[in-house]
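*Asks:* below: sequence and its predicted model.
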Amino acid sequence: MRFNSTRFRIDPTPRRADGEYMAHARISTSRADGSEYDVHLSGDLAGFDAREDAIAYAKSWAQQWLDTRFG
């Protein structure tokens, strides 16, 4: 089952290291008072030559992570 919610935000911004883009994901949500907090920080997932590939990988990884925990 694919998890579908606007409750969580995925920030798949990669970091540049040693000539490649390191995919990682920050998954966050908001509390009732509107403050934001992190649900999960992935750490480095994989390295890619293209920034777009790192972003796509991190988004997919985060979606699967949410599916297994909240789906």
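*Replies:* Perfect, thanks for sending it.

*Asks:* CA atoms for contacts and neighbours, from now on please.
*Replies:* OK.

*Asks:* secondary structure element for the closest residue to R9 other than its chain neighbours?
*Replies:* In space, and not counting its chain neighbours, R9 is closest to S28: 5.2 Å by CA to CA, 6 or more residues apart in numbering. If you go by DSSP states H and E, S28 is part of strand 26-30.

*Asks:* now for that strand, which elements pack on it?
*Replies:* On a contact count with 3 or more CA pairs under 8 Å, 6 or more residues apart in numbering; DSSP states H and E, strand 26-30 meets strand 8-11, strand 36-41.

*Asks:* one more to weigh against that first structure:
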Amino acid sequence: MRWDEEIDATGLLCPLPVLKARKRLKSMAPGAVLRLVATDPAAVVDVPHFCAESGHELIAAQTEAEPQVYLIRRRSTA
């Protein structure tokens, strides 16, 4: 799948991967896709929760191996 922007959050611990994703998504166009790469064990819970709470769409999550990779589509409204 194609993505528009990427964050490498490897080595960062909770809550930094989600905080970096939130900040980047705010600057992205509605419908754009962010690829988030993380190694934080808490990200498997934090990223889906963040997406559900903020209205962004978690379109893919590869969490079986490190690094974890998430594809997040920015919500269509601000």
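*Replies:* Sure, I can see it. Computed from a predicted model, the values in this text were never measured in an experiment.

*Asks:* list the TM-score for the superposed pair.
*Replies:* Scored by TM-score structural alignment, normalised by the length of structure 1, the superposition of the two chains gives a TM-score of 0.31; 42 aligned residues with a CA RMSD of 4.2 Å.

*Asks:* sorry, back to before: what angle separates the strand holding S28 of structure 1 from strand 36-41?
*Replies:* Using axes from the mean of the first three to the mean of the last three CA atoms, to 10 degrees, the inter-axis angle of strand 26-30 of structure 1 relative to strand 36-41 is 150 degrees.

*Asks:* buried residues of strand 26-30 of structure 1, list them for me.
*Replies:* For strand 26-30 of structure 1, a neighbour-count test (16 or more other CA atoms under 10 Å) marks R26, I27, S28, T29 as buried.

*Asks:* which of these sits closest to A56 of structure 1?
*Replies:* A56 of structure 1 has its nearest neighbour among the buried residues of strand 26-30 of structure 1 in R26, at 13.5 Å by CA to CA.

*Asks:* show me where structure 1 has its strands.
*Replies:* All strands of structure 1, identified by DSSP state E, fall at 8-11, 15-17, 20-23, 26-30, 36-41, 46-48.

*Asks:* and the buried residues of strand 26-30 of structure 1 as JSON lines, adding distance to A62 of structure 1?
*Replies:* Shown next, in JSON lines, are the buried residues of strand 26-30 of structure 1 (distance: CA to CA, whole Å):
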{"residue": "R26", "distance to A62 of structure 1": "8"}
{"residue": "I27", "distance to A62 of structure 1": "7"}
{"residue": "S28", "distance to A62 of structure 1": "11"}
{"residue": "T29", "distance to A62 of structure 1": "13"}
